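[1] 3D model of this:
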Amino acid sequence: MPLFQTAVFTTTVADLRDLPTDSQYEVAFAGRSNAGKSSAINTLANHTRLAFVSKTPGRTQHLNYFRLEEGKYFVDLPGYGFAKAPEEIRDQWEGLLAPYLRYREALCGLVLIMDSRHPLTELDLQMLGWFAPTGKPIHVLLTKADKLSRQQQVLTLREVRTVLTGIAGNCTQQLFSSLKKSGVQEAETILGAWLGLASRGERPPPTGLAGEKTARPKKRNAIGWSARRPCSRGKG
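    You can find the predicted model right below:
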């Protein structure tokens, strides 16, 4: 049974004051529009339409919460690179995303979705450079890997690994294909460790980034929407 098969949609958040107060652990999914973010979430949850797959870039405008277990969530973030979106909507997204990613205490780590055919775009690098100082782990899913030859996969993975190593010590990366359902177990191992979810079936318990120490962002008393318990993933 897939580790995240129990995921169910719970709420859409357009205002930070409406963030779930019961949340203890959250893993956020970010990525450029059309990089395969919704498909990746659906594949990890073994569900065809848990996260909405849209042909229109930037369709997801809010934070969409999917409950895995009590107090544990996947959070689907708006796709970035939405040049065709109205300016007022772009401003709304930026006002929602920036404080969430920087100050949300329940946020355990960021899954950054990149199209393996076009990784490390300018916007991807901006997101990496901006989020890395929080000290929280980043895992890159290189989606649509089935569209690359084996040699191209190896070269792409090597290139991304080199760049990530220069950005932060707690970045990891892998190839992933929603079409072929490849890379699911590797992603489960890492994200399951962040969330404190026990592995199911005959697989060994997830190790992921467990044991690595990550810096905690400074607590901002003015932010009244943080979860009641901070995330403790990554502490040895």
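[2] alpha carbons only for contacts and neighbour counts from here, please
    OK.
[3] A strand includes F9, no?
    Yes. The assignment for F9 by DSSP: H, G, I helix; E, B strand; the rest coil puts it in a strand.
[4] Neighbours of E88, how many?
    Neighbours of E88 under the rule other CA atoms under 10 Å: 9.
[5] Need the three-state assignment for it.
    Following three-state DSSP, we place E88 in the helix state.
[6] so what does the one helix or strand E159 maps to touch, helix or strand wise?
    For E159, the enclosing helix or strand under DSSP states H and E is helix 150-167. In terms of contacts (3 or more CA pairs under 8 Å, 6 or more residues apart in numbering; DSSP states H and E), helix 150-167 is packed against strand 171-175.
[7] before we go on, could you also do this sequence so I can check it against the first one:
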Amino acid sequence: MHIQNVEFLVSAVSPAQYPEPLIPEIALAGRSNVGKSSFINAMINRKKLARTSSKPGKTQQLNYYQVEDWFYFVDVPGYGYAKVSKKEKGKWANMLQTYFSERENLELALLIVDFRHKPTKDDIAMKDFFVHYNIPYFVIATKTDKVKKSQWSKHMSEIYRTLNLETVDQILPFSAETKEGREEAWEIITDVLQGAFD
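    The predicted model follows:
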């Protein structure tokens, strides 16, 4: 997939700040520091459009990136960071609930998990949230370059079982470093935007 025009559009905390819902949206959800920004950068072949940080919990707003005139990537605040106050966590939870339950042009949620580790309770809760609100979702397992290929099957099975998925095919191994899974991710996104996702 060759993408030429991508721009950071806006950081939003409430529906009043969201862009007009004129094109579809694909949301990226995952725990802090799991690699959502790196995923976006790898997908669009840019090094620094989506801001990455070594400081977990830094993304505290919905960051909108417009891809061509085709769709928005929406990077949502990372969850599960212990040093964030309960009050701040509550604000984030309300922001995400409002976004995921009300945004009419949200076509797909990508649940970003770390391939190296068993999904967390927060990952499970996020997946259950998508199911509850009937939001199509797909699991992107990042940082596959950190795991030996001989161990992949074991890690895939652990993610599949922990998230209680219907099929292991709902998981896409991905590496922002090697671009493993990039073309497959574009196929998923294209299918969704063309109405062919099941």
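[8] Got a TM-score for the two of them?
    The TM-score (TM-score structural alignment, normalised by the length of structure 2) is 0.90; 198 aligned residues with a CA RMSD of 2.1 Å.
[9] Go ahead and confirm A29 of structure 2 touches A109.
    Yes. If you go by CA atoms under 8 Å, A29 of structure 2 and A109 touch, sitting 7.1 Å apart.
[10] Comparing those two, which residue is more hemmed in?
    Legend: neighbour count by other CA under 10 Å for A29 of structure 2 and A109, higher for A29 (25 against 21).
[11] The more buried one matches what in structure 1?
    Correspondence of A29 of structure 2 to structure 1, assessed by TM-score structural alignment: A30.
[12] again, but for V192 of structure 2
    Here V192 of structure 2 is matched to W194 in structure 1, going by TM-score structural alignment.
[13] Name the SS class of that match, please.
    Under three-state DSSP, the three-state class of W194 of structure 1 is helix.
[14] List the contacts of the closest residue to L148 of structure 1 other than its chain neighbours.
    Spatial nearest neighbour of L148 of structure 1, chain neighbours left out: R117 (7.2 Å); criterion: CA to CA, 6 or more residues apart in numbering. Taking CA atoms under 8 Å, 6 or more residues apart in numbering as the criterion, R117 of structure 1 is in contact with K144, A145, K147, L148.
[15] In three-state terms, label R117 of structure 1 for me.
    With three-state DSSP as the basis, R117 of structure 1 sits in coil.
[16] Which parts of structure 1 are helices?
    37-44, 87-103, 122-131, 150-167, 184-195 (DSSP state H).
[17] May I see these organised as JSON lines, with distance to G81 of structure 1 added?
    JSON lines is the format used below for the helices of structure 1 (distance: least, CA to CA, whole Å):
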{"stretch": "helix 37-44", "distance to G81 of structure 1": "13"}
{"stretch": "helix 87-103", "distance to G81 of structure 1": "10"}
{"stretch": "helix 122-131", "distance to G81 of structure 1": "7"}
{"stretch": "helix 150-167", "distance to G81 of structure 1": "20"}
{"stretch": "helix 184-195", "distance to G81 of structure 1": "25"}
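[18] tally of neighbours for K121 of structure 2?
    K121 of structure 2: 12 surrounding residues under other CA under 10 Å.
[19] same check, this time on E184 of structure 2
    13.
[20] Same question for C171 of structure 1.
    By the measure other CA under 10 Å, the count of residues near C171 of structure 1 is 22.
[21] ok, now G129 of structure 1?
    By the criterion of other CA under 10 Å, G129 of structure 1 has 13 neighbours.
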